[in-house]
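Fold the following, please.
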Amino acid sequence: MTQARPRKTVFGLLPWPERQAVAEALRTETVGGLVLLAAAVVALAWANSPWSGAYEAVRDFHFGIPALGLDLSVGHWTADGLLAVFFLVAGIELKRELVVGELRTPATAALPAVAALCGMAVPAALYVLTAKAGGGSPDGWAVPMATDIAFALAVLAVISTHLPTALRAFLLTLAVVDDLGAILIIAIFFTSDLNFWALAGAVAGLVLFYALQRFRIRGWWWYVPLGITVWALMYNSGVHATVAGVAMGLILRTTRDKNEKASPGARVAHLIHPFSAGVAVPLFALFAAGVSVSGEALGHVFTDPEPLAVLIGLVVGKILGIFFGTYLAARFTRAELNPDLAWADVLGLATLAGIGFTVALLIGELAFPDPTQAEHVKAAVLIGSLTAAALAALLLRRRNRIYRQLYEAENRDDDGDGIPDCYQTGTGARPGGSR
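Reported below is the predicted structural model:
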């Protein structure tokens, strides 16, 4: 008789190298998320203070090199320039996931990929249905699709939960796939008036970038000027400049040669991830989140079809999409949920993913050129993200005792060798605990 194949465990113990990589990425994102929260608070306070005129003056101040088509406002420099660094890091992380992470094989990629795709499709569908029912425009369908991993991790830090590493890694993978979806949407749906010569130059620069990687050419003096040139050409082509960042991130090699301590992708991510999380994204938030929070402005969120559709997409769409996507993927692949966890934990994670702050604000600016309408949509993003954060805090805090037990078991190291006992055969128990 043929023995049945053992069923895969969902949210089980991560392999040790994967856990180390995830822990490093999440540590930086958590610190950056706290800075992001502070920047958002400052933006809201500043924009709604007696000095709001100064806020608008700084945000709208132009500088650059007009001859190169780069005379931008401070707000646009943060959205088109600094966020390119954010998407460069996202591209490297996506490449790592595809090569050595959760997305490297169909078996391991199925669950996070299906959950992420459902978590994008359902909010977009709910947006379109809500907007059309209210007689509004469906143009903002992409606004509620993305998850802000930094903001989500900052919420976890603030509520002091001990969420297991596997759940945090799943949240990170969801955000990575979301970022890829967002950049594809930006490239395809928010590109107009193409300059084919500039686009050809950007593509040629990316080919050269690939060749330098392929032939193992080292030295920042090659890559930094080339990267800036590719970014400038991409901006002038009419394609959103952040596409250049994610493209270069995907090109960077994430596997190391025998004579290397770390791959080029890992080295670049290690160098610029703190800048991306602690400077680039918070500065973007500072000049994108400064919206009016007067009673009249907030009223538009619940009465205008587009802002209301964004709010429903983020809070309801993300929960339904990710939770049922995860459930169906687990059932389809005949996987079993980690016995130490419950589907309530997945629900809390799905609710946390409704925080769509950074990319949602960016797409909101692109989808709604009218400043007044864009302000209302931004207010909806803020309210939706805060609502999702509050609901997730309630759901996850209820289970924090279980998470603490799992966290302590995952990190127990009685022999003091730096590797938790659960990763060493015959020493210690695997993380576990009673529900």
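
switch to C-alpha atoms for all contacts and neighbour counts from now on
Fine.

Who are the packing partners of the longest helix seen in the chain?
When the chain is parsed with DSSP state H, its longest helix is helix 16-47. Here helix 16-47 touches helix 52-60, helix 149-158, helix 165-189, helix 264-275, helix 281-288, going by 3 or more C-alpha pairs under 8 Å, 6 or more residues apart in numbering; DSSP states H and E.

between the ones you listed, which one is nearest to residue 118?
Nearest to residue 118 among these is helix 165-189; the distance by C-alpha to C-alpha comes to 10.4 Å.

Direction-wise, compare the helix or strand following the closest one with helix 264-275 and give the angle.
Per DSSP states H and E, the first helix or strand lying C-terminal to helix 165-189 is helix 196-214. Using axes from the mean of the first three to the mean of the last three C-alpha atoms, to 10 degrees, the inter-axis angle of helix 196-214 relative to helix 264-275 is 120 degrees.

got the contact list for helix 196-214?
Applying C-alpha atoms under 8 Å, 6 or more residues apart in numbering, the external contacts of helix 196-214 come out as 218, 223, 226-227, 229-231, 233-234, 236-237, 239, 247-248, 251-253.

From the residues you listed, list the buried ones, please.
Buried members of the contacts of helix 196-214, counted by 16 or more other C-alpha atoms under 10 Å: 223, 226-227, 229-231, 233-234, 236-237, 239, 247-248, 251-253.

so which of these would you say is closest to residue 80?
residue 231 (9.1 Å).

distance of the closest one from residue 83?
11 Å (C-alpha to C-alpha, to the nearest Å).

list residues touching both of the two?
Listed as contacting both residue 231 and residue 83 by C-alpha under 8 Å, 6+ apart are residue 242.

how about the helix or strand harbouring residue 361: buried residues?
Using DSSP H and E, residue 361 falls within helix 357-367. By 16+ other C-alpha under 10 Å, the buried positions in helix 357-367 come out as 357, 358, 359, 360, 361, 362, 363, 364, 365, 366, 367.

before we go on, could you also do this sequence so I can check it against the first one:
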Amino acid sequence: MSAPDSRRSIFLGRMPLPERNFIADALRAETVGGVLLLVAAVVALAWANTLSGSYEAIRDFHLGPAALGLDLSIQHWAANGLLAVFFFVAGIELKRELVAGELRDPKAAALPVIAAICGMATPALVYAAVNAIGGGSMRGWAVPTATDIAFALAVLAVIGTSLPSALRAFLLTLAVVDDLFAILIIAVFFTSTINFLALGFAVVGLAIFYLLLRKGVRGWYVYVPLALVIWGLMENSGVHATIAGVAMGLMLRCTRRDGEQQSPGEHIEHLVRPLSAGLAVPLFALFSAGVSISGGAVHEVFTRPETLGVVLGLVVGKALGIFGGTWATARFTKAELNPDLKWPDVFAVASLAGIGFTVSLLIGELAFADDLVLADEIKASVLIGSLLAAVVACVLLKLRNNKYRKLCEEEERDEDHDGIPDIYELDKPEYHLRMAAILEAKAAEHRRLAEVASGTHTGDDGPA
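Reported below is the predicted structural model:
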């Protein structure tokens, strides 16, 4: 293969070492959370299909102070309360990507952003086309637009497939941009009536939150109660309460100052991510993924336009949208694909992004809140569509697994044991001096062993 033109940018090339390390740590946490999410979904399905009475009784049980407008069902607390923690982390991720990650450079950000937009628009168009032909409801157009990064990484962990860091970073960036547009969709399209007084007080609370951060005030006992008040006001305003989590996440500083090993945003994300991935999202899945799955229900998913639109949107729309947007953008910006990778690798990751789960379930609940039967069928279609997307992606990724394993080993190799992968030191003279010394020491050891084996080795006391 000819060498890439030095004037052309490299798509899916090597990331700077600090960015690579940060993403690796974040994705490890997401993988663990994804496995818990997968377990929670299986438990919810088993519970709902064996002891449906107890599942529905607990899911629909109400608690909370009615005087504050917070007498909510367990399912509502999970969707609006616990997912606010998830979106708080998403807000921090987005802020970090904008100021220190892949999205800080508009030229570099163009490709993943356009790919993510196409990966949301195409599933919506697929859903709309299916329902226009079949005479279904257009209310669910946003359901297949989301990507669940945790679930996708859990699938990779379960099947034992390793992705090179560039592909994982691309998947993470897609998911971050997905989350941003999902937030906008929820705020714009699923807000019916607004209580402007509650919304106004929520905005005041956010302003206080921002000023305290700028003044350098510290202490969880200040921010946690304030965050709860802001969340409660947002819940009563009619705007989806998860928006409060995103807004507070975006306010955190995610750039490092002199002497800082972590920015405040990175530090808080490190503390809160386990709560989000290990508790909030799995509990949401437990009380949202419990739908009746029978032969008739599966048949309904593939015959009803609303549910078929969701399945095709996730499986077909996501893959074609992300791949098509990526290829077209690279083509017109003359970006050169990393020579270690092929375009089928990009299509495999695009297929993996068809796992919608968490946010798709949330949007499905919001879109069909007045039709509980159809809402459950939409949930079933999200589960089936995500499963099919996972199967397709796994088959495509397994075909290249040997190549991925070699790339990952190359990325991790540290022959001089200095804690920095060798691939990041190839252009440093001191690295080559260290490697020459290591190779010389190994060669001397091999010579000594050969002499010992042949009986010609001479030590301090004469022949061996």
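
thinking again about what came up before, quick one: average offset of the helix holding residue 361 of structure 1 versus structure 2, please.
In the superposition with structure 2, the average deviation recorded for helix 357-367 of structure 1 is 0.2 Å (mean C-alpha distance after the TM-score superposition for structure 1).

by contact count, what packs against that helix?
Here helix 357-367 of structure 1 touches helix 165-189, helix 281-288, helix 371-397, going by 3+ C-alpha pairs under 8 Å, 6+ apart.

again, only using 10 Å
The contact analysis (3 or more C-alpha pairs under 10 Å, 6 or more residues apart in numbering; DSSP states H and E) places helix 357-367 of structure 1 against helix 16-47, helix 83-99, helix 149-158, helix 165-189, helix 281-288, helix 305-312, helix 371-397.

Please tabulate these in a markdown table, including the columns distance to residue 351 of structure 1.
Putting these into a markdown table (distance: least, C-alpha to C-alpha, whole Å) gives the following:
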| stretch | distance to residue 351 of structure 1 |
| --- | --- |
| helix 16-47 | 17 |
| helix 83-99 | 22 |
| helix 149-158 | 10 |
| helix 165-189 | 11 |
| helix 281-288 | 22 |
| helix 305-312 | 12 |
| helix 371-397 | 5 |
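
Of all those, which one comes closest to residue 143 of structure 1?
Between residue 143 of structure 1 and these, the tightest spacing by C-alpha to C-alpha is seen for helix 305-312, at 6.6 Å.

before we move on, the earlier item: can you tell me which of the buried ones among the contacts of helix 196-214 of structure 1 are in helices?
Mapping these onto helices (DSSP H) picks out 223, 226-227, 229-231, 233-234, 236-237, 247-248, 251.

out of the residues you listed, which one sits closest to residue 177 of structure 1?
Nearest member of these to residue 177 of structure 1, counting by C-alpha to C-alpha, is residue 247, at 14.4 Å.

Residue 85 is in contact with that closest one, correct?
No. Using C-alpha atoms under 10 Å, residue 247 of structure 1 is not in contact with residue 85; the gap is 11.2 Å.

shared neighbours of these two, which are they?
Common contacts of residue 247 of structure 1 and residue 85 (C-alpha atoms under 10 Å, 6 or more residues apart in numbering): residue 91.

what's the distance between the equivalent of residue 89 of structure 1 over in structure 2 and residue 252 of structure 2?
Residue 89 of structure 1 maps onto residue 89 in structure 2, with residues paired by TM-score structural alignment. To residue 252 of structure 2, residue 89 of structure 2 is 11 Å away according to C-alpha to C-alpha.

Repeat that for residue 168 of structure 2.
Distance from residue 168 of structure 2 to residue 252 of structure 2, by C-alpha to C-alpha: 25 Å.

Please apply the same query to residue 232 of structure 2.
Between residue 232 of structure 2 and residue 252 of structure 2 the computed distance is 20 Å (C-alpha to C-alpha).

same question, residue 128 of structure 2
According to C-alpha to C-alpha, residue 128 of structure 2 and residue 252 of structure 2 sit 38 Å apart.

tell me, the helix holding residue 361 of structure 1 lands on which residues of structure 2?
Going by TM-score structural alignment: helix 357-367 of structure 1 matches residues 357-367.

number of nearby residues for the alignment partner in structure 2 of residue 13 of structure 1?
Matched by TM-score structural alignment, residue 13 of structure 1 corresponds to residue 14 in structure 2. A count of nearby residues for residue 14 of structure 2, using other C-alpha atoms under 10 Å, gives 15.

contacting residues for the closest residue to residue 14 of structure 2 other than its chain neighbours?
In this structure, residue 14 of structure 2 finds its nearest non-sequential neighbour in residue 166, 6.5 Å apart by C-alpha to C-alpha, 6 or more residues apart in numbering. Residues near residue 166 of structure 2 by C-alpha under 10 Å, 6+ apart: 11, 12, 13, 14, 15, 20, 23, 172, 338, 341.
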